[in-house]
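K.L.:
The following block contains a protein sequence and its predicted model.
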Amino acid sequence: MNAVNLLDFDLDGLTVFCEQLGEKRFRATQLFRWIHQKGATDFDQMSDLAKSLRSKLKGVATLQDLSVISEHVSSDGTIKWLFDVGAGNAVESVYIPESDRGTLCVSSQAGCAVGCRFCSTGHQGFSRNLTTGEIVAQLWHAEYALRKRLGTTERVISNVVMMGMGEPLQNYSALVPALKVMLDDHGYGLSRRRVTVSTSGVVPMIERLQNDCPVALAVSLHAPNDALRDELVPLNRKYPIDELLTACQAYLTAAPRDFITFEYCMLDGVNDTDEHARQLIALVKGRINCKFNLIPFNPFPASGLLRSNNERVQAFARILVDAGIVTTVRKTRGDDIDAACGQLAGEVQDRTRAAARMLRQPVAVKVALPKPGERHRSAP
């Protein structure tokens, strides 16, 4: 009989497991605290558990950490771990330290089936979903590795963003228990406002998350119209922008924040003209409370795309801000270790032949005609 990985359980699941062992419910809470608040790896460390329970656990349960293939530290303090998840697959997690927070970017899949044109992960294709335990283990490992490194018993990671490899909402059944572990006061005790799920727009799952576990939501928009978004984010062909915005509006009724974050990767000559900015304003103004996070593209050879220059990004941002839309330009972190947004690639045994398909389907760039006095921009 294979041992059960206790990282696969949220508190409700662990309670059921303990009851199956003939234990009272409060034992699950004690066990949960040892695992997630203290990072215990040995059942004998769990001193307030009955010896009989510790003996039972040794026979039927384990705490399965992920094996680290590599760890890289950026000049700006960003840390990237490459974790082995078996069968030739590996996923990446990134820790981003800032003065007022410590953010961990977590992966949900080995690869990604969405295939966004500007994403290095998408070009690798898709192998499989991660389990709840594999999602949670990224946080568990990072938190306790960082505590040891910093010589502290205090919490280091204050924010989690499900923005690593994969589309979280296409791994919904494993995602939600993992989120509940992060939020549980007996676990990591993170605020719903400080846990963010990033999605390319899986509309039915946005609607389910609203009811099951509403956390902060970030939507990878990247285009102001369906024609362009169809090419940059292929999922748009199934769930077009109007359906996506309707789901986002509904989500706000349960969300911990009063706005949706729209991620927008700035691609030179593709989606970064003044006209694109004005189309975005027309799309969201008066319809949905939102902020835009403009992301400098991190180029990789297979994409065939280029990064918008800083002047263009700032001009684009000014148009949005002047229209009263909160807009930030994401600071690039960890790009010297390939840990920046869109760079996470890991190692994936692709079952989707994504790279071959993308090479056959180059982006058909549509550049808006320049307005009088506006410099024409050439496509990449």
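P.N.:
Everything's here; your move.
K.L.:
okay, CA-based contacts and neighbour counts for the rest of this
P.N.:
Will do.
K.L.:
could you check the distance from Gly201 over to Ser127?
P.N.:
Look at Gly201 and Ser127: by C-alpha to C-alpha, to the nearest Å, they are 20 Å apart.
K.L.:
Compare the two (neighbour count), which wins?
P.N.:
Counted by other C-alpha atoms under 10 Å, Gly201 and Ser127 do not tie: Gly201 has more neighbours, with 27 against 20.
K.L.:
Would you check how far apart the more buried one and Leu179 are?
P.N.:
Counting by C-alpha to C-alpha - Gly201 and Leu179 are separated by 19 Å.
K.L.:
Same question for Leu31.
P.N.:
Applying C-alpha to C-alpha, the value for Leu31 to Leu179 is 18 Å.
K.L.:
Also Asn293?
P.N.:
23 Å.
K.L.:
Which one of those two is surrounded by more residues?
P.N.:
Neighbour count, other C-alpha under 10 Å: between Asn293 and Leu179, Leu179 has more, with 24 against 20.
K.L.:
take the one below as the second:
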Amino acid sequence: MTEDTRTNLTGRTNLIGLSRTELEAEMAAIGEKPFRAKQLWHWLYNRGETDFARMTSISKIMQGKLAERYVVYRPVVERDLVSADTTRKWLLKFADGNEAETVYIPDEDEERGAVCISTQVGCTLTCRFCHTGTQLLVRNLSAAEIVGQFLVARDAYGEWPTPDDSVRRLSNVVVMGMGEPLYNFDNVATALKIVMDGDGIGVSKRRITLSTSGVVPMMARCGEELGVNLAISLHAVTDEVRDRIMPINKKYPLAELMAACRAYPGASNARRITFEYVMLKGVNDSAADARQLLRLIKGLPAKFNLIPFNPWPGAPYDCSDAKTIRAFSDILQDAGYSAPIRKSRGQDIMAACGQLRSDSQRVRCSRQQDRLAAGIADDHGPQPAAP
């Protein structure tokens, strides 16, 4: 994590997003012992506190010392929309003015649900069925900006201090928002380790699912270092079709992707890999496609998530009809696999799968240099190479 990433425009360092080790190093740098980091960690991630003056287990002298050097900064909520089905979407603005979207998706009983987290402003991929893919990558999100999305959701629902598992409304995290998380792995990993830490937010890794379009070289590392559930945005069963709708397949074709799935650490019948499959009329929805899908994943601990295509302005595809989707699901289920048809949530507020997008744009090189010369950091980490 670079100094530019951590430093607020006021010159003070944002404590959100620092790993435990980094937080301890900050305390050591101001002459404090490691227990101060443990105190702060509790206030930041168990209590959700943003004001040092309200951290009552810390002396007033120490509170002042912290306030001089540090901030506890959340993304700013620019827009807060609630769907007729109670799905909720936030447009969040970051310190440099860029924006991304975060969604809360309630379960059917609406007593609990998942927070869908974004990892990039825009996306480095150009999947043709995804609205986010029409927005070029602007930049990676920092660890602070990634974990900050979950904190904003907690703020919105008043879930502080951290509730126990039996009463959590925000019970799951899905890393399925804007961007390809495995092209921003270091920041994603730092953020998820904060989310999983038992002394703070404490969401079990079994309640976290990371979705990738198939960045094969990073998949094993994800399993080894994070151990979270894996979801694969598959959406086609031949290289010819997947090349067309998901250009990443030209770099990591299906044979390599399936081999990486078979090698994914921790995958088992108890922890199956989810294969996400958006249903596109006349493109990938035939009975032959379903049978080929079964051949493709043979021997893998797998389940499926069939997603009716969610339209967006200018979308080049139509959704398969309900009868076709049901027939596709029946073929998979008759072979012994779980293959539910996802109920689209939040369509009226453009919060459904594949509909997220912000108006942030790439900064021209000359403009970026001007901003950097003025002391405003635009770059939050190395940019990934386009596949």
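P.N.:
Cool, got the structure. Since this is a predicted model, take the numbers as computed values, not measurements.
K.L.:
what TM-score comes out when they're superposed?
P.N.:
The TM-score (TM-score structural alignment, normalised by the length of structure 1) is 0.87; 349 aligned residues with a C-alpha RMSD of 2.0 Å.
K.L.:
SS state for Arg206 of structure 2?
P.N.:
Assigned by DSSP: H, G, I helix; E, B strand; the rest coil, the conformation of Arg206 of structure 2 is helix.
K.L.:
which residues touch the equivalent of it over in structure 1?
P.N.:
Counting by TM-score structural alignment, Arg206 of structure 2 corresponds to Arg193 in structure 1. Listed by C-alpha atoms under 8 Å, 6 or more residues apart in numbering, the contact set of Arg193 of structure 1 reads 215-216, 256-257.
K.L.:
again, 6 Å this time
P.N.:
Neighbour list for Arg193 of structure 1: 216, 256 [criterion: C-alpha atoms under 6 Å, 6 or more residues apart in numbering].
K.L.:
Check the gap between it and Ala216 of structure 1 for me.
P.N.:
According to C-alpha to C-alpha, Arg193 of structure 1 and Ala216 of structure 1 sit 6 Å apart.
K.L.:
heading toward the C-terminus, what's the first helix or strand past the longest helix belonging to structure 1?
P.N.:
In structure 1, taking DSSP state H as the definition, the longest helix is helix 132-150. Per DSSP states H and E, the first helix or strand lying C-terminal to helix 132-150 of structure 1 is strand 159-162.
K.L.:
against structure 2, where does that next one fall?
P.N.:
Taking TM-score structural alignment, strand 159-162 of structure 1 hits residues 172-175 over in structure 2.
K.L.:
can you give me how far stretch 107-118 of structure 1 is from the chain middle?
P.N.:
Stretch 107-118 of structure 1 sits 11 Å away from the centroid of its parent chain (C-alpha atoms, centre = their mean, to the nearest Å).
K.L.:
oh, I was asking about stretch 284-299 of structure 2
P.N.:
28 Å.
K.L.:
Any buried residues in stretch 181-189 of structure 2, and which?
P.N.:
By neighbour count on 16 or more other C-alpha atoms under 10 Å, the buried set for stretch 181-189 of structure 2 is 181-185, 187-189.
K.L.:
gap between it and the chain center?
P.N.:
With C-alpha atoms, centre = their mean as the basis, stretch 181-189 of structure 2 stands 9 Å off its chain's centre.
K.L.:
Show the end-to-end separation of that stretch, please.
P.N.:
Stretch 181-189 of structure 2 has an end-to-end distance of 9 Å (C-alpha to C-alpha).
K.L.:
what's the answer for stretch 105-123 of structure 2, then?
P.N.:
The first and final residues of stretch 105-123 of structure 2 sit 21 Å from each other (C-alpha to C-alpha).
K.L.:
what do you get for stretch 253-260 of structure 1?
P.N.:
In stretch 253-260 of structure 1, first residue to last residue: 11 Å (C-alpha to C-alpha).
K.L.:
what do you get for stretch 92-105 of structure 2?
P.N.:
OK, stretch 92-105 of structure 2 end separation, C-alpha to C-alpha: 17 Å.
K.L.:
got it, and stretch 26-38 of structure 2?
P.N.:
Using C-alpha to C-alpha, the two ends of stretch 26-38 of structure 2 sit 12 Å apart.
K.L.:
Structure 1: matching residues for that one?
P.N.:
Aligned using TM-score structural alignment, stretch 26-38 of structure 2 spans residues 17-29 in structure 1.
K.L.:
Enumerate the positions of that stretch that are buried.
P.N.:
Neighbour counts over stretch 17-29 of structure 1 (16+ other C-alpha under 10 Å) mark 17-18, 25, 27-29 as buried.
K.L.:
In helices, which of these fall?
P.N.:
Members of these lying in helices (criterion: DSSP H): 17-18, 25, 27-29.
K.L.:
Kindly reformat those as JSON lines containing distance to Ala110 of structure 1.
P.N.:
Converted to JSON lines, these look like this (distance: C-alpha to C-alpha, whole Å):
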{"residue": "Phe17", "distance to Ala110 of structure 1": "28"}
{"residue": "Cys18", "distance to Ala110 of structure 1": "31"}
{"residue": "Arg25", "distance to Ala110 of structure 1": "34"}
{"residue": "Arg27", "distance to Ala110 of structure 1": "34"}
{"residue": "Ala28", "distance to Ala110 of structure 1": "30"}
{"residue": "Thr29", "distance to Ala110 of structure 1": "31"}
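K.L.:
neighbours around the equivalent of Pro234 of structure 1 over in structure 2, how many?
P.N.:
Aligning on TM-score structural alignment places Pro234 of structure 1 opposite Pro247 in structure 2. For Pro247 of structure 2, the neighbour count with other C-alpha under 10 Å is 18.
K.L.:
got it, and Ala254 of structure 1?
P.N.:
A count of nearby residues for Ala254 of structure 1, using other C-alpha under 10 Å, gives 15.
K.L.:
State the distance from the closest residue to Leu235 of structure 1 other than its chain neighbours to Leu232 of structure 1.
P.N.:
Nearest residue to Leu235 of structure 1, sequence neighbours excluded (C-alpha to C-alpha, 6 or more residues apart in numbering): Val114, at 6.3 Å. Separation of Val114 of structure 1 from Leu232 of structure 1 (C-alpha to C-alpha) stands at 10 Å.
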